[in-house]
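Asker: build me a model from this:
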Amino acid sequence: MQCLPKGLIFVWSLISCITIAVSSTHGQYSPPSLTQLTGLFPHLTFNRSYSEFFGGSNIRQSDNGSHIDLILNKFSGSGFVSQNNYYYGFFSAAIKLPSDYSAGVVVAFYMTNANVFPHTHDEIDIELLGHEKRKEWVLQTNVYGNGSTIGREEKFYLWFDPTQQFHQYSILWNYHHIVFLVDNIPVREVNHSEAISRAYPSKPMSVYSTIWDGSKWATHGGKKPVNYMFAPFVASFSELEIEGCIWNPTKVIPLCSKSGPETGSNSDPVDGEEFVRLSEQQRTGMDSVRERFMLYTYCKDPGRYSVLPPECSDKNMGDLQDGDRIDG
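Answerer: So this is what the prediction gives:
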């Protein structure tokens, strides 16, 4: 190795230490072993469960439809949508995110019915927000119900590098609660309490997967737009799972009975004991993730809301102590 002046040696050592610290971020947390909800349902092929949403040639299938690449380039993003609408269920996809510089890129796995109920739509979002070099992807979750305009975002860093291999991102939605999971570990639970009842998603929704240009807001509030010198950006999807009540618009009720205490129905595929409430182990795992990796929660943002949404006072909504503030 060529000898360096002392000043440069110090700078080189500092850069090395920073690089080591950044590269070891993912190794500082060992996730708990929890019930594998994704193991309870079959994997579906693309043609069996989804159809093209937009992007045409930017959607690539392989392995007989069990692997799908969504591409974003300077011409278009891309996406696919479920062939049916669902009233409650378990929805999951294993996703591998674009590597390298991806600021402004948004990869989303979400549910909405805005095309059917444009003025009173519901939405459940998992959005993965791109990163700058040597910085992390951010997981953003959100819930809208019955046309509510209040954003209920929570953001998290991940405990792994999501660009190196596939990781499972899942949504559990039933009468009792909505749970966001990463690799079967709950990261957020929205309970169907009285406080949030008017804004709780309550109508059948389609499932979407997309990659698109979020330059106006995704990274540092739009300060870091997509740099197409690094295109194409490729998000890969596999292990697609959809298990829920298929909505038949010609009937008043879906094909399987509505979940809820008034019926006690067991025909809903996500109405069993393992879906009605989190186990003690799942709750402990969720608490650990939220303590270590939560970046932002709307319930601790009085600067955004002069009066916080009513569910923020519900002890079941979050796990933060009064007076704490977490910002992104």
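Asker: for the rest of this, base every contact and every neighbour count on C-alpha atoms.
Answerer: OK.
Asker: and the gap between the spatially most central residue of the chain and residue 180?
Answerer: By CA atoms, centre = their mean, the chain has its centre lying nearest to residue 126, at 2.3 Å. Applying CA to CA, to the nearest Å, the value for residue 126 to residue 180 is 8 Å.
Asker: next, show the common contact partners of the two.
Answerer: 141, 169 (CA atoms under 8 Å, 6 or more residues apart in numbering).
Asker: burial of residue 137, as a residue count?
Answerer: Neighbourhood size, residue 137 [other CA atoms under 10 Å]: 26.
Asker: for the comparison step, fold the sequence that follows:
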Amino acid sequence: MASALTVMFLGFFLWPSVTNAAAPRKPIDVPFQKNYVPTWAQEHIKYINGGTEVQLVLDKSTGTGFQSRGSYLFGHFSMQMKLVPGDSAGTVTAFYLSSQNSEHDEIDFEFLGNRSNQPYILQTNVFTGGKGNREQRIYLWFDPTREYHSYSVLWNMYQVVFFVDDVPIRVFKNSKDLGVRFPFNQPMKIYSSLWNADDWATRGGLEKTDWNKAPFVASYRSFHIDGCEASVNEKVCATQGRRWWDQQEFRDLDGLQYRRLRWVRQKYTIYNYCADRARIPTMPPECARDRDV
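Answerer: From the prediction side, this is the model:
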């Protein structure tokens, strides 16, 4: 597997050439306490430098997590994360947006732990109206345990875009014209958590958590939220055209971003529900637009 890692790191140098491109605004560093509060096992959250950085700690007794203070309808949301190093098999570190009712909407980053010297898997998923099963999985082109990297979501009426640093790794288009629900009217909170999921997370549950390696620690900083806080005024949030993410340049990817997305698709994607005919015999209608990448 070391050779696979070497290929991934070398792949970075085949990066598409960079030109000026429409991209979400750069996040501004803010402390954890401004936008977030613990949700469970708060004694397993460690605050560093006055809360400009936090660590989530998982041991055999419990994991932990936090959530945003407000609920948001559209915007740009990001965190810088440094994942659990070493043997992290069985663990899941998550960063996601979710609404609260039974037919909920959800936008997920899930980082699936690995055995030492094997690559992390990043799984993304999108739920609309309570329906998910839209998993895509990629390998990252860097070691996400060594340095901080930015993971972000751009969400507007036209698309949901998942970014790793400035690279779009997935786009979920508004396909209401194809009969597919899109997250547009349910405010969502932002969540993050670290927990044990060794019944499925690593090689489908074949690799179990080695508690001799505990505690497992994931680190966070740059707790950026630039969204319309629906918990303050939902009617204003539903009004299009007032925010930067509504503008024309953010309604689709530009040429450079599509080239980067294809680069990820061709070199690092290891699973796409759109291509899984064994699991999903009839291709979901939104996948017709996914094939355009």
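Asker: list the TM-score for the superposed pair.
Answerer: Once superposed, chain against chain, the TM-score is 0.92 (TM-score structural alignment, normalised by the length of the second structure); 289 aligned residues with a CA RMSD of 2.0 Å.
Asker: if we can go back for a sec, show me what contacts the residue nearest to the centre of the first structure?
Answerer: 108, 109, 110, 139, 140, 141, 142, 169, 180.
Asker: need the three-state assignment for it.
Answerer: Taken by DSSP: H, G, I helix; E, B strand; the rest coil, the conformation at residue 126 of the first structure corresponds to strand.
Asker: against residue 269 of the second structure, how distant is the equivalent of it over in the second structure?
Answerer: The alignment partner of residue 126 of the first structure in the second structure, by TM-score structural alignment, is residue 109. Computed as CA to CA, the residue 109 of the second structure to residue 269 of the second structure distance reads 15 Å.
Asker: and what of residue 233 of the second structure?
Answerer: Taken as CA to CA, the span from residue 233 of the second structure to residue 269 of the second structure is 39 Å.
Asker: ok, these two, which is more surrounded?
Answerer: Set residue 233 of the second structure next to residue 269 and count neighbours by other CA under 10 Å: residue 269 wins out with 19 against 12.
Asker: the more buried one -> the first structure?
Answerer: In the first structure, residue 269 of the second structure lands on residue 294 (TM-score structural alignment).
Asker: that match against residue 158, yeah?
Answerer: No - applying CA atoms under 8 Å, one finds residue 294 of the first structure not in contact with residue 158, separated by 9.1 Å.
Asker: count the neighbours of residue 290 of the first structure for me.
Answerer: Applying other CA under 10 Å, we find 22 residues neighbouring residue 290 of the first structure.
Asker: so it belongs to a helix, correct?
Answerer: Yes - if the criterion is three-state DSSP, then residue 290 of the first structure is within a helix.
Asker: for it, give me its contacts.
Answerer: Contacts of residue 290 of the first structure (CA under 8 Å, 6+ apart): 156, 187, 188, 319.
Asker: kindly report the same for residue 99 of the first structure.
Answerer: With CA under 8 Å, 6+ apart, residue 99 of the first structure has these contacts: 163, 164, 233.
Asker: what's the neighbour count on the first one?
Answerer: Residue 163 of the first structure is surrounded by 16 other residues when neighbours are defined as other CA under 10 Å.
Asker: how about it, what's its partner in the second structure?
Answerer: With TM-score structural alignment as the criterion, residue 163 of the first structure matches residue 145.
Asker: tell me if I'm right that that match and residue 83 touch.
Answerer: Yes - using CA under 8 Å, residue 145 of the second structure is in contact with residue 83, at 4.6 Å.
Asker: where do the helices sit along the first structure?
Answerer: Assigned by DSSP state H, the first structure shows helices spanning 6-23, 46-49, 273-276, 280-293.
Asker: want to throw those into JSON lines with distance to residue 312 of the first structure?
Answerer: Formatted as JSON lines, the helices of the first structure follow (distance: least, CA to CA, whole Å):
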{"stretch": "helix 6-23", "distance to residue 312 of the first structure": "34"}
{"stretch": "helix 46-49", "distance to residue 312 of the first structure": "36"}
{"stretch": "helix 273-276", "distance to residue 312 of the first structure": "21"}
{"stretch": "helix 280-293", "distance to residue 312 of the first structure": "16"}
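Asker: about what we covered before: who are the contact partners of the match of residue 269 of the second structure?
Answerer: Residue 294 of the first structure touches 154, 155, 156, 157, 326, counting by CA under 8 Å, 6+ apart.
Asker: map residue 128 of the second structure onto the first structure.
Answerer: Match for residue 128 of the second structure (TM-score structural alignment): residue 145.
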